[in-house]
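Q: Sequence plus predicted model, see below.
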Amino acid sequence: MMKATKTWVLIVLLIISAINVHARPIPDTGQTKCYNNTAEIPCPSPGQAFYGQDGNYTIDPPSYTKLDANGAVLPDSAATWAMVRNNVTGLIWENKTDDGSIHDKDYACGWGGTGAFIKALNDAMFGGFSDWRLPTITELQSIVDFSRKMPAIDTNFFPGTVFSATTSSGYWSSTPYASSPNSAWFIPFGYGHVDSANTGAAFAARAVRGGKKAGGFMDNDDGTVTDTATGLMWQQGAPSSMTWEAALTYADGLALAGFNDWRLPTITELQSIVDFSRASPAIDTNWFPGTGVSYYWSSTTYAGALWFKLIRRIEAKARRLDCRVRKALVGV
């Protein structure tokens, strides 16, 4: 077994703290268990090793509501439903079926073909609405449940989600690949990480409706920057390199800009500052100067292998923003 205690990975540490603003919250990842470098452990208390990981915090926990074909609320026990409302983000998602219709879970197409799929939903006024669209990659990841695997989604509300142990199946997003006109971002729901593929690949598509995230960054002139879209405050500054355990400890002990409740971000929070329209690096360096092409720790562990910790790589040409620590980067 590869042990992360012996791993040295170049990282950039971005610490966040929630602030009280009117913004769209980021759903919790769903993780409630805690881990050290090799195994599950009781969730640590402040001051103990590995405190500050994802399982220590539950902020805006996932919450869903089933809706019928007219948009009426159904009980959680309903056996059939047409749509699902994410009560944290307010977005409404298409439910997949197994009936051979346009909603069938096995319907797959190339990225270019998703436009016809969305048009068909809108022409039919599915659910009484004509504003269905393909989700952005960040929106699509908002329904990933990182406490689950195979599939990494709550099947009580999203049954029939196509998945595999590889990237051979997944769901398209509307987000193009910044440095390649022939690729786009998708999520394989086996483990829920973000990946890219040639636009000719045949993947599933799940429609969404609701307003897109709006907002921007605000420099607080104190070594921090606030994302007005999510209400999160981030540390600015030069990157540091350390192990995951050291990063958790550093974040928990940080006192900055009058706050002492800093923490290492979850994987979904970390992705919220990725700018998929940019490359080398895929982030706005006007707000995050010194951010280079490297790996970035999150507080979230990887359900597929307990000794992996979820990270983002902001890479030259934005080749991949991957949730998983690649084996080649793990020392033994």
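A: Cool, the structure landed. Bear in mind the structure is a predicted one, so any value in this text is a computation, not a measurement.
Q: For the rest of this, base every contact and every neighbour count on C-alpha atoms.
A: OK.
Q: In contact with V293, which residues?
A: Contact partners of V293, counting by Cα atoms under 8 Å, 6 or more residues apart in numbering, are S280, P281, R313, I314, E315, A316.
Q: Just these: which are in strands?
A: R313, I314 (DSSP state E).
Q: Distance to A124 and neighbour count for the contacts of V293 - can I get that in CSV?
A: Rendered in CSV, the data for the contacts of V293 read as follows (distance: Cα to Cα, whole Å; neighbours: other Cα atoms under 10 Å):
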residue, distance to A124, neighbour count
S280, 42, 16
P281, 41, 20
R313, 40, 24
I314, 40, 27
E315, 41, 18
A316, 42, 16
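Q: also this one, for the comparison:
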Amino acid sequence: MDRPLLETDQIRCYMENGKEIPCDGTGQDAAFEKSSPVSIERFEMSGGVVRDGFTGAVWTQDANPAEFPLTWQEAQDFTAEMRRNRAHGYDRWQLPSRRLLFSLISHQNVNPSLPDGHPFKNVFTGYYWTRETCSRLPDQAWYGHLGGGRIHRGMKQGSYMVWPVSPSYTEKIPGRPGGSRFTVDGQCVHDALTGLTWLKDADSIGGRLTWQEALSGILALNRKHKEDRRIWRLPNIRELESLVDLSSHSPALPTGYPFRNVQEAYWSSTTSIYEPRYAWILYMRDGFVGVGFKQRNDFHAWPVSDG
């Protein structure tokens, strides 16, 4: 997987009160065309493992091979034993990275929050460990919730589920010589890792907004600059999360990032299917992926554009 997965599978749009509405003209996640194949084309089963065609990673088909929750170190030891035993014929078993676990999350389904038609079994609709430590709080590690899709952190001595993966990719940062990820062009910043373009001013829409104010503010931005070829939109939650660098904190952005006015947390265009009165949020201090109540003016908007 050279780039983070940038699309969600969300196909419905919702008002701030949670009522479903037609998507046309809303600026919400589901209003934009999806190009990713459906699950039956994405996942390939073979002898107790499942290969993900999006990422190239190989997962155990059994999403609970340890059978019981383990501490973070116990989970590391469990996957090390799988490597030694070449379980299922693979010797690279490990806990997933946060982004790799996040790549499995569905934003259209809950309990479990996995894509339609997935081939996995024994999926626990609770927390699963990742291999990554929180850089600000090294006694905590990241985990993902397979019931609703949140990505949070917790103490390593806590006990959560284990889903081993054998990654078969090297995440690269394409771009200019020297591996520079971001290129500044006036008021825009191009991200070579994702191909997306962000406004350099990370608070250009102006202050804390409700979710609808965030969506409407970006529609107004496009009307104001209608002579420009670039169309801005509120990013979906995967696009927002693609900015996160877990080796950094306060904010959790890559070292040397060129943005200004980076705020504490940002709205995405993606509704929480678990509770449609809420939308997905990226919290910038550590990179926590959570939700916010759409009718509260608690969060900011950061416009993004394709290409």
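A: Now that the structure is in, tell me what you want to look at. Keep in mind that this is a model prediction, so the values were computed, not measured.
Q: rewinding a little: farthest pair in the contacts of V293 of structure 1?
A: S280 and R313 (10.6 Å; Cα to Cα).
Q: ok, the alignment partner in structure 1 of C13 of structure 2 - contacts?
A: Aligned by TM-score structural alignment, C13 of structure 2 pairs with C34 of structure 1. By Cα under 8 Å, 6+ apart, the contact list for C34 of structure 1 reads E40, I41, P42, C43, P44, Q53, D54, G55, N56.
Q: so which of those residues hold up in structure 2?
A: Mapping these onto structure 2 (both residues aligned by TM-score structural alignment, their matches' Cα atoms under 8 Å) leaves I41, P42, C43, P44, Q53, D54, G55, N56 still in contact.
Q: Who wins on neighbours among the residues you listed?
A: Among the kept ones among the contacts of C34 of structure 1, Q53 has the most neighbours (other Cα atoms under 10 Å), with 29 neighbours.
Q: Settle this for me: it is touching L264, isn't it.
A: Yes. Q53 of structure 1 lies in contact with L264 (Cα atoms under 8 Å); the separation is 7.3 Å.
Q: any idea what F203 of structure 1 aligns with in structure 2?
A: Match for F203 of structure 1 (TM-score structural alignment): Y160.
Q: just the helices in the stretch 151-300 of structure 1 please.
A: 244-253, 267-271 (DSSP state H, counting those that start in this stretch).
Q: For N260 of structure 1, which non-adjacent residue is closest in space?
A: L254 (6.1 Å; Cα to Cα, 6 or more residues apart in numbering).
Q: The match of C13 of structure 2 and P239 of structure 1: what is the separation?
A: 26 Å (Cα to Cα, to the nearest Å).
Q: try D54 of structure 1
A: With Cα to Cα as the criterion, D54 of structure 1 and P239 of structure 1 are 21 Å apart.
Q: Surely G290 of structure 2 is within a strand?
A: Yes. G290 of structure 2 forms part of a strand when assessed by DSSP: H, G, I helix; E, B strand; the rest coil.
Q: Count the neighbours of the aligned partner of it in structure 1 for me.
A: Aligned by TM-score structural alignment, G290 of structure 2 pairs with C323 of structure 1. Neighbour count of C323 of structure 1, defined by other Cα under 10 Å: 26.
Q: wouldn't C323 of structure 1 be in contact with H193 here?
A: Yes. Contact criterion Cα under 8 Å: C323 of structure 1 and H193 qualify, at 5.0 Å.
Q: Just to check, R324 of structure 1 is in contact with L306?
A: No. When contacts are counted by Cα under 8 Å, R324 of structure 1 is not listed as touching L306 (11.2 Å).
Q: So the two - more neighbours on which side?
A: R324 (21 against 17).
Q: List the contacts of the more buried one.
A: Here R324 of structure 1 is in contact with H193, Y302, F308, K309, L310, I311, R312 (Cα under 8 Å, 6+ apart).
Q: For the counterpart of the third one in structure 2, which non-adjacent residue is spatially closest?
A: Per TM-score structural alignment, the equivalent position to F308 of structure 1 in structure 2 is Y278. Closest residue to Y278 of structure 2 apart from its sequence neighbours, by Cα to Cα, 6+ apart: F293 at 4.5 Å.
Q: separation between that neighbour and Q212 of structure 2?
A: 11 Å.
Q: ditto for I40 of structure 2
A: In terms of Cα to Cα, I40 of structure 2 sits 34 Å off from Q212 of structure 2.
Q: okay, these two: which has more neighbours?
A: Neighbour count, other Cα under 10 Å: between I40 of structure 2 and Q212, Q212 has more, with 19 against 12.
Q: what does P151 of structure 1 align to in structure 2?
A: In structure 2, P151 of structure 1 lands on P112 (TM-score structural alignment).
Q: ok, now which ones touch its match?
A: V123, F124, T125, L146, G147, G148.
Q: Alignment lookup: the fifth one to structure 1.
A: G147 of structure 2 maps onto G190 in structure 1 when the alignment is built from TM-score structural alignment.
Q: what number of residues lie near its match?
A: Neighbours around G190 of structure 1, by other Cα under 10 Å: 24.
Q: Can you check which strand is longest in structure 1?
A: strand 294-301.
Q: Superposed on structure 2, what's the mean shift for that one?
A: Comparing strand 294-301 of structure 1 with its match in structure 2 after superposition yields a mean distance of 0.8 Å (mean Cα distance after the TM-score superposition for structure 1).
Q: Just name whatever secondary elements that strand is in contact with.
A: Judged by 3 or more Cα pairs under 8 Å, 6 or more residues apart in numbering; DSSP states H and E, strand 294-301 of structure 1 is in contact with helix 244-253, helix 267-271, strand 309-314.
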